[in-house]
Structures are given as C-alpha cells and as structure tokens.
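J.: fold the following and give me the result.
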Amino acid sequence: MSTISTEEQTAMCESFARLLAEKSGEAQVRDAMETELGYDAALWTSMADMGLLGVLVDPAHGGIGGGAVLLEALLEEAGKHLLCSPFISTSVIAANLVAASDDDCLKEEILGAICTGEMIFAVAATGDKGLWTTEDIDLRAETVGDDWVVDGSASFVLHAKGAHQFLLLAQTTDGLRALVADAEQDGMALDPMQANDPALRLSRLQCSGVNARLLTGVDEADIDSALNLARIAQAAEHAGGVKRIFDITIEYLQTRHQFGRQIGSYQSLKHMAADMLVEVESAASAARHAARAWDAGADDTQTLVSLAAFAGADAYRDVTAQAIQLHGGIAYTWEHPAHLFWRRARTGLWLFGSSDQHRETYLASLENA
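T.: Next up, the predicted model:
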C-alpha cells in the first residue's frame, strides 16, 4: 500500500502535466514520431529526474513506492499529451516483475537503473496472433548446464529499438516464466512491425540460443498481475487521451461558425457531444475504479481491470472517430491533431489484449461471481 498522501500525488501529477505541456506538445510529439526511437530521450531523462520512472518501485531501490492510483493519475496526464515513451514496458511491466522476484541481487541491479532512466526494457509477451495469453507465447526457455537459454519467436515486442534489456515471457517445463536478457548479444534478430500509432515501435523478435536470467520466484500469477497493471496504465492513457480530444472538439464547436451560426448551437451536434461526454466520463471512471481496486487488493480486481480495458479502448475509438466527423474536412489533414489521437486509439484496441477479449473476460467473471 502506497504511503504517498493525496496532496503529494496531486502535486506530482501537476508537475508532470507542466513538464508534458512544455516538452510533449503537438510539435514535439510529431518530432518524436520521426525519430528512430519514437520518443524524446531528453524527456525520458526529465521524467527520471522527477522520480516518475520509479513510481512503482520501493524506496529501498530508489523509487517512490507509489501504487496503481498514482500510476493511473499520471498516465491520464500522459494520455492527454500523447506521450511517446517506453514507460509501460519499463516502469510498469518490467519494474513490477523484477520487484516480484526473490533475487535480491537482480533487484538491486535493475530497479535502481530503471528509476534513473539508465535501463530501458523491451517486453516480449505475445506471439504472432497478438492474443497476449499464455497459449499464444512461442518463446521457449530451458536450462543448459547452469544457464537459461531461450529460443523461438515473439511478436509485437514493445520498444525493442534502443532497449538495454529484454523481458521475455517463455514457456518452460514448470509453466510460463519471466526472464531477462541483455539486448547486446548474438542470437537476437529484430524485424520492425507496422502500427497504427506512428510513435509506437513494435518488432518481431527471433531468439536462437539467447542467454537469459530467470526471475526466480516469479510465476504465472505474477505475470498475469503485471500485465493487468499494464492494462490499468493503458486504460488511464485512454481516459486522458479521450478527454483531450473531446475538449479539442468542444472548443471547435464553440468557435466555428457556419451560415451565421455557431455550429455547436445545432441540436444534432449537441446530442453527439453529449454522447461523447458519456464515453469520456465512463472511461475515466472505469480506469480509476480499477486502480483503486488494485491498491486495495479487492476480490473483483480482475473484473474491474477487464472493464477498464475494454471501456477505455472502445471509448477512445468512438470519440476520436466522432471528433473527426464533427471537425469536418480539416480533421482529415495531416496538420490537424485529431488523427494522432485516432491512431493512438486504434492501437489501443489490441495492445495487451483486444477489446473483445477483455469484454468476454469481464462477462465471464460476472457469470462466475
């Protein structure tokens, strides 16, 4: 349980919002999209200086010991500004799984480096189908002497370019396990993959005799937990993004005039805006509720995470599409930001599991309750 006060959390979010307003505006996002890494390394360093990269890391390892509620609030700000970064792969998934290990030496080595921004993780957690389930993982790990060796392939690997370490989820004789592998070694081949979001760098990874270190003490339950935390983080990004594009659209409806009238005064457009607002509020409510349940260790956490995952993804998809329609022809131009939010929303429909998968999980959990 986080000991950070509500006032301290609010101050952190406000500071982060100011940082993003300064360094992750539309122009900077467009510049970052054109880079090889897909993000601004200087902004990543600034986030480390603020302690944000260690939001989930225990203070004993250089973090701030925050929980899901603080993570959710910070990621809403990130979503509003279309933050381009390997934050979820490094500071959420990798940090969570390394912290769950009983290898104190490994934790000492990695967690501090995550907090300072010196170690970036790529995450290989699904196969060619992109289902983000245990059955879809094609990497295999086995012991050769005293070492662990990984073979096979993974797709939709997050932020492999520029990563220092790979977090590999692999099948073993004891079930699904998590391993850490140095990015600078033979036996790893990367092929870039296309994504709707031009800021997201995805790769297909082929491993052949890759040496890796097992995260001892981490089992399939821990892996599921880390991926669910990533889903909360992404739902928060969706909530922030959908709120921002909604605000942009409302501002346009209030300032654009046609046939001598403010277009926002037309009743049909008011109805569309009202429906969009319901989606905006639903996405934020679901993400925040899931975060609170996570921190409280509630019995229905899985149910609420699934709800947040599909509610946020669907809301982002629908609101960005309606925003483009309400803006008219200008929203179809490269210069307008609407398509940037739409592209981010399209990616969110399948990253860490599809919206349909999460809906099915949610309904199944309700039936079994």
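J.: when you work out contacts or count neighbours from here on, use the C-alpha atoms and nothing else.
T.: Will do.
J.: would you map the helices across the stretch 1-150 of the chain?
T.: Along the stretch 1-150 of the chain, the stretches classed as helices by DSSP state H, counting those that start in this stretch are 6-23, 26-33, 41-49, 68-80, 87, 95-100, 104-115.
J.: quick one: contacts for Gln254?
T.: Residues near Gln254 by CA atoms under 8 Å, 6 or more residues apart in numbering: Gln262, Ile263, Gly264.
J.: now do Leu74
T.: Met12, Cys13, Phe16.
J.: do Val57 as well
T.: Per CA under 8 Å, 6+ apart, neighbours of Val57: Gly63, Ile64, Gly65, Gly66, Ala95, Asn96, Ala99, Leu111, Cys115.
J.: ok, of those residues, which one's closest to Ala313?
T.: Checking the contacts of Val57 against Ala313 by CA to CA gives Asn96 as the nearest, at 23.1 Å.
J.: ok, the closest one to Trp350 distance?
T.: 22 Å (CA to CA, to the nearest Å).
J.: those two - which one has more neighbours?
T.: Asn96 (22 against 18; other CA atoms under 10 Å).
J.: Leu227 is in contact with the more buried one, correct?
T.: No. The pair Asn96 / Leu227 is not scored as a contact, 9.3 Å apart, by CA atoms under 8 Å.
J.: next, count neighbours for the closest residue in space to Leu83 that isn't next to it in sequence.
T.: Closest residue to Leu83 apart from its sequence neighbours, by CA to CA, 6 or more residues apart in numbering: Ser24 at 6.4 Å. Residues lying near Ser24 (other CA under 10 Å) number 24.
J.: let's compare: structure for the following, please.
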Amino acid sequence: MTTETRSTPTPAPDPDLLYSEDEEALRDAVRALLTDRSDPATVLAAVESDVPYSPTLGSARAGGAPSALWRSLATEIGTAGLLVPEKLGGAGASTRETAVVLEELGRAVAPVPYLTSAVLAVTALLGCDHEDAEVAGALTALAAGTTVGALAVPLTTAPGGPPEPTVRAAADGTLTGRVTSVADAAAADLLLVPAQGPDGPALFAVEAAADGVRTERVTPLDLTRPLAHLTLDGARGRLLATGDRAREAVDRALLTGAGLLASEQLGVAEWCLAETVRHTAERTQFGRPIGSFQALKHRMAALWLEVASARAAARNAADALAIGSPDAPVAVAVAQAYCAPVAVRAAEECVQLHGGIGMTWEHPAHLYLKRAKADELTLGTPGRHREALAGLVDLGAP
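T.: Down below sits the predicted model:
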C-alpha cells in the first residue's frame, strides 16, 4: 500500500505595512522639495495662468531643458529611476519607495508626470527584454529624468487584459491610429504605443516629435494632469516586444500603476483631512472653534478611520507588487476599490467643512476635489476593480 504525499504550498509572507527608515528619509526629501517649490498655492497660481500647462511640468519637447521642479524631483533626488535597475542607471528600488513618492505628490497635487513616466512607462519597458539596446536605452533615459515617457493608452484603461489596441502597425513598423485621453502625452518625449501588428499585439517606441505624430490637447477636469488625444499617421515606431510579452508588459504596467495610484489617492485624502482639522480648529463660532462641536468631531473621526484604512490598503498593494506576490492583483483591486472613494469623500468633506470655500478659486481645496474625482476614473473605476476582485476570489458578479 502506497501513501500519497502532497506538498504543502508555501504560505505567502505577511504584508509589511510599515515604513522603513529609508522610506521615511525619502519622504522627507520629497516633501521638503514640494513644500519649497510646489505648495498648493503655487499649483493654484500655475493652473490659473495662461500657459497651457503648468511651468512645473517641463520636458525637452515642451520647452528645452526640464523644469526646475522636475529636474530636482527626478534627477537630484533620483525618483525617476526608482524602479529602474542599477545597471541601467536607476536606483534598483521597489514599488514601496515609489509609493512614498506618490503619497507626497498626491499631498501636493503636484503637476509632474511621475505616474505616467516613472511608473507606467518604466514598468512597461521593464516587461520587455532588458538586453535589447532599444529597451535599455529608453530605461536609462527615463531614469535620468531627461526624458519624459508616456504609455499611449486612455487614462481610464484598467488592468486585467487591456482592450485591443486602436493603433495598427504595418510590416515596416509604421503606425496608424488614434488614442484618446492619454495623460501627459503633450509633454512626453517618448511614447510607448501598444499596436496590433501583422502577427498580433506589439509594443513600439515612438519619438513624440517624429513625423506623423500629432497631439491634440484637451481640457481635463484635473488641470494638474494634462490629457491629450494622440494621432499617428504613418509614424515610424521601433519595435520593443511582440505577442504575449507585449500584452503582458502593458498589463503589468497598468496593474502597477493602479496599485501605486492608491498611494497618490492616500496623499490627497491625508492633505484634505489635515487641512480640515486645521481649519475647524481655527475658525470660531459662538465663541468656540467649530471643530469642538460634536457633529463635526464625529465626521472628522469617521474620516480619520477611513484614511487610516486607506493607508493600510495602499501599503498592502505597494508591498505585494514589490515582493512579486501572486496575490498582487487582489491587493491592487482592493486598494483601488477602497482608496478612490475615500479620496473623493475626504475632498468633499474638506470643501463642506470649509463652509463651501472650496468652490471658489481662492482656496486650493477644489484642486484636491478635482484630482480625487479624476483619479477615481484613472486606471479603472472602483466598480471595475470590485468586479475584478469578485472574479479573482471566485465570488461571482458583485
């Protein structure tokens, strides 16, 4: 009689939701830079200017040398290359560190192309062959911060099997098609374009200034994250990946972007909560700070609990992506399904408890409300992520 032996699956490690000393040091550096050069009042003045895009958002294509803010953030602090391997000029860090940067960028609603260039574009390239000179060169340029990249998909595209590309690739590598609502496309130097080629899906690199490339700026709800429609008319592309590898590279970029977007939403919510607490502690009515009234205390306490839970969800997603956990899609879906509504609710409470002042241009609260609402649609709505989560854990339709 033989006894059947079964291997016991190795349990996944417990998530690490705490911040390391290095992560806190990175946070301090990024927060100090943003406080000095991109505080909410500065961002508010920038989006009200006649310049089509904020002067803090610069690239070689948009006006010569990169802007001072982007140069300091991307190059001097080195955040643009956090996800890039050291051998290609990056820091060789993980999504945990990148999440810390996005928390601070969300807290400042900073109009920089970090999510689009340092996360989406970099992660898509990391899914290609690093030994390929084209891929390695693009990663090195993005890590240096001298090149701004953009993944040419609509900003609302969710992970979990991106739709069939709207761009067609000919056998000679020329691309034709149109992609709508691409974030930071007008400021990008390098476009990563998913396309349908003669032999299936493919991913191409296209110089944004090349012949046959046209960007049409559109006015987004969130003026701190510019959108543009991208039209390719016989533009020359350089092949990066084909087949399943191209499809998986794009989907991995979308998954990573969605997971790290939760940290940006956390930063938005944290600023709104802190600003609301500050305001209600200073504004008096009937001889008392309005924050001492029980009804407002309860509202802010409930919001604090939601923000604390959002922090746990966002950190769990960043940690799962960092360690390559097989449960990363579940963690990302949970984070997006929870953090997006919390950011919106925190921004709405900020406006409400400021007595409606956030509906005027004089206070930056409306910037956070618009960022939160736009982020709620970015890389999949909460409903889309709840639906994905139900499928991932075999719950059926939500």
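J.: picking that back up, make JSON lines from the contacts of Val57 of the first structure and add distance to Thr126 of the first structure to it.
T.: What follows is those, written out as JSON lines (distance: CA to CA, whole Å):
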{"residue": "Gly63", "distance to Thr126 of the first structure": "28"}
{"residue": "Ile64", "distance to Thr126 of the first structure": "30"}
{"residue": "Gly65", "distance to Thr126 of the first structure": "29"}
{"residue": "Gly66", "distance to Thr126 of the first structure": "28"}
{"residue": "Ala95", "distance to Thr126 of the first structure": "18"}
{"residue": "Asn96", "distance to Thr126 of the first structure": "18"}
{"residue": "Ala99", "distance to Thr126 of the first structure": "21"}
{"residue": "Leu111", "distance to Thr126 of the first structure": "24"}
{"residue": "Cys115", "distance to Thr126 of the first structure": "26"}
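J.: distance of Thr174 of the second structure relative to Ala249 of the second structure?
T.: On the measure of CA to CA, Thr174 of the second structure and Ala249 of the second structure end up 21 Å apart.
J.: and the two? which has more neighbours close in?
T.: Ala249 (22 against 19).
J.: what about that one, helix or strand, and which?
T.: Here Ala249 of the second structure, judged by DSSP states H and E, is contained in helix 243-282.
J.: downstream of that helix, the next helix or strand is which one?
T.: The helix or strand immediately downstream of helix 243-282 of the second structure is strand 284-285, counting by DSSP H and E.
J.: that following strand vs the first structure - mean distance after superposition?
T.: Per the superposition on the first structure, strand 284-285 of the second structure and its aligned residues are separated by 0.9 Å on average (mean CA distance after the TM-score superposition for the first structure).
J.: what span of the first structure is that strand aligned with?
T.: Aligned by TM-score structural alignment, strand 284-285 of the second structure corresponds to residues 257-258 of the first structure.
J.: likewise for stretch 334-353 of the second structure?
T.: Taking TM-score structural alignment, stretch 334-353 of the second structure hits residues 307-326 over in the first structure.
J.: hmm, who's touching that stretch?
T.: 231-232, 234-236, 238-239, 241-242, 245-246, 249, 253, 269, 272, 276, 279-280, 282-284, 286-287, 290, 331-332, 338-339, 341-342, 345-346, 348-349, 354-356, 358-359, 362.
J.: go again using 7 Å as the cut-off
T.: Stretch 307-326 of the first structure is contacted by residues 231-232, 235, 238-239, 242, 245, 249, 276, 279-280, 283, 286-287, 290, 331, 338, 341-342, 345-346, 348-349, 355, 358-359, 362 when judged by CA atoms under 7 Å, 6 or more residues apart in numbering.
J.: now do stretch 181-195 of the first structure
T.: 163-167, 202-213, 347.
J.: give me that answer again for 10 Å
T.: 121-122, 148-151, 153-157, 160-168, 200-214, 343-344, 346-347 (CA atoms under 10 Å, 6 or more residues apart in numbering).
J.: show me the contacts for the counterpart of Leu97 of the first structure in the second structure.
T.: Matched by TM-score structural alignment, Leu97 of the first structure corresponds to Ala124 in the second structure. For Ala124 of the second structure, the contacting residues are 135, 139, 150-151, 192, 203, 240, 246-254, 256, by CA under 10 Å, 6+ apart.
J.: Ser181 of the second structure and Leu151 touch, don't they?
T.: No. With contact defined as CA atoms under 10 Å, Ser181 of the second structure does not reach Leu151; the gap is 11.2 Å.
J.: neighbour count: these two, which is higher?
T.: For Ser181 of the second structure and Leu151, the more surrounded residue by other CA under 10 Å is Leu151, and the numbers stand at 30 against 21.
J.: how about that one, nearest residue that isn't a chain neighbour?
T.: Excluding its sequence neighbours, the residue lying closest to Leu151 of the second structure (CA to CA, 6+ apart) is Leu192, at 4.8 Å.
J.: aligned counterpart of Leu240 of the second structure in the first structure, please.
T.: Leu240 of the second structure maps onto Leu215 in the first structure, by TM-score structural alignment.
J.: is that match in contact with Arg177, as I believe?
T.: Yes. Leu215 of the first structure is within contact range of Arg177, at 7.6 Å (criterion: CA under 10 Å).
J.: can I assume Gly328 of the first structure sits in a helix?
T.: Yes. Assigned with DSSP: H, G, I helix; E, B strand; the rest coil, Gly328 of the first structure falls within a helix.
J.: what is the burial count for it?
T.: Around Gly328 of the first structure there are 10 residues (other CA under 10 Å).
J.: quick one: buried residues of stretch 283-298 of the second structure?
T.: Of all the residues in stretch 283-298 of the second structure, those buried under the rule 16 or more other CA atoms under 10 Å are Ile290, Gly291.
J.: hang on, I meant stretch 347-357 of the second structure
T.: Neighbour-count burial for stretch 347-357 of the second structure [16+ other CA under 10 Å]: Ala347, Glu348, Glu349, Cys350, Val351, Leu353, His354, Ile357.
J.: who's in contact with Glu97 of the second structure?
T.: Here Glu97 of the second structure is in contact with 19-20, 22-24, 26-27, 79, 82-83, 318-319, 322 (CA under 10 Å, 6+ apart).
J.: what does it correspond to in the first structure?
T.: Glu97 of the second structure maps onto Leu70 in the first structure, by TM-score structural alignment.
J.: on the three-state scheme, Ser268 of the first structure is what?
T.: Under three-state DSSP, Ser268 of the first structure comes out as helix.
J.: in contact with it, which residues?
T.: By CA under 10 Å, 6+ apart, the residues touching Ser268 of the first structure are Ala274.
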